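Participant: pasting the sequence and the predicted model now:
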Amino acid sequence: MSSDQDAWVSESQETVTGKLQRKMKQSPLVPVGLAGFALIVAYGLYRLKSRGDVKMSVHLIHTRVAAQACVVGATALGATYSMIKEYRQRRAEERDAAVEQPNGRNTAK
């Protein structure tokens, strides 16, 4: 089992800060994606006045695509991170099991 489940607190007693910290431990790149999304949207709004000859709809589409790319990229990196973490954990468990039982035999009698 994972170590995030060892301190169970009911949802009604958990603070917002505690819940955010728990979620950040479970998937650390989600806040990165959200921050990137917010930065891109803020930059798009900032550049709205000086967009030049570009139509409003085209500018908004470009901003939306950039923000979505940031979120999708962070999600993909998060999934990759989780897969690598689980793979390493599984390999460590297999290695520990092999050390405890050399040649497939149990050394304890």
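Facilitator: Ah, there it is.
Participant: C-alpha only now, for contacts and for neighbours.
Facilitator: Noted.
Participant: by contact count, what packs against the helix ranked longest in the chain?
Facilitator: In the chain, taking DSSP state H as the definition, the longest helix is helix 56-100. Contacts defined by 3 or more Cα pairs under 8 Å, 6 or more residues apart in numbering; DSSP states H and E place helix 56-100 against helix 30-46.
Participant: relative to helix 56-100, how tilted is the helix it packs on?
Facilitator: Taking axes from the mean of the first three to the mean of the last three Cα atoms, to 10 degrees, one finds that helix 30-46 is oriented at 170 degrees with respect to helix 56-100.
Participant: list the buried residues in helix 30-46.
Facilitator: The neighbour-count check on helix 30-46 (16 or more other Cα atoms under 10 Å) flags 30, 32-33, 36-37, 40-41, 44 as buried.
Participant: Val16: which of these is nearest?
Facilitator: Taking Cα to Cα as the measure, Val16 lies nearest Val30 of the buried residues of helix 30-46, at 16.2 Å.
Participant: return the residues in contact with the closest one.
Facilitator: 24, 71, 74-75, 78 (Cα atoms under 8 Å, 6 or more residues apart in numbering).
Participant: second structure for comparison follows:
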Amino acid sequence: MSEVIRLHVRYSTPDDKGETRRQRNERFGVEEETPEPDIDPDTAYLLDWFWNLHSARAESFDGPQPLSFTDIANWSALTGTILLREELGILRQMDAAFLSAHAIEREEARERRKGNT
């Protein structure tokens, strides 16, 4: 699941001009260079849960903040979703993958801006 998150961040994060890698690949006719992850239908619900949690994520000047246990517990209570301990662990791993991939994208964008000045 973490690789699915990394690929999503890599190809769906807009650049300084608001264009994602996915959109740029489509514009240049090289859609095949945009990998599509295999998602196991038995665990696809975890992706839905993660993106639902992510939509309420706190942001700071440093970027997105980690999902806290309180965030997850409140989401669980508000949605009536009962989490297994293993599912909680997977959601936290997905969040770590998201934060790591987002940090890489930010750093690469910073480098590109440096090279354009």
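Facilitator: Okay, I see it. Bear in mind that the values here come from a model prediction, so they are computed numbers and not experimental data.
Participant: tell me how they score on TM after superposing.
Facilitator: Overlay of the two chains. TM-score (TM-score structural alignment, normalised by the length of the first structure): 0.39; 55 aligned residues with a Cα RMSD of 3.1 Å.
Participant: are any of the contacts of Val30 of the first structure buried, and which?
Facilitator: 71, 74-75, 78.
Participant: go through those residues and say which is closest to Gly18 of the first structure.
Facilitator: Closest to Gly18 of the first structure, out of all of those and judged by Cα to Cα, is Gly78, at 20.7 Å.
Participant: state the distance from that closest one to Gly44 of the first structure.
Facilitator: 25 Å (Cα to Cα, to the nearest Å).
Participant: and if you look at Ala98 of the first structure?
Facilitator: For Ala98 of the first structure, the distance to Gly44 of the first structure - Cα to Cα - is 55 Å.
Participant: and if you look at Cys70 of the first structure?
Facilitator: 14 Å.
Participant: check Gln68 of the first structure too.
Facilitator: 13 Å.
Participant: repeat for Ser82 of the first structure
Facilitator: Taken as Cα to Cα, the span from Ser82 of the first structure to Gly44 of the first structure is 31 Å.
Participant: check contacts around Leu60 of the first structure.
Facilitator: Contact analysis of Leu60 of the first structure by Cα under 8 Å, 6+ apart lists Gly44.
Participant: may I ask you to name the longest helix in the second structure?
Facilitator: Taking DSSP H as the criterion, the second structure has its longest helix at helix 85-115.
Participant: packing partners of that one?
Facilitator: Applying 3+ Cα pairs under 8 Å, 6+ apart, we find helix 85-115 of the second structure packed against helix 2-12, helix 44-54.
Participant: at 6 Å what do you get?
Facilitator: For helix 85-115 of the second structure, the elements it packs on are helix 2-12, judged by 3 or more Cα pairs under 6 Å, 6 or more residues apart in numbering; DSSP states H and E.
Participant: which other helices and strands contact the helix it packs on?
Facilitator: helix 85-115.
Participant: just want the angle from the helix it packs on to helix 44-54.
Facilitator: Helix 85-115 of the second structure runs at 60 degrees relative to helix 44-54, counting by the same axes, to 10 degrees.
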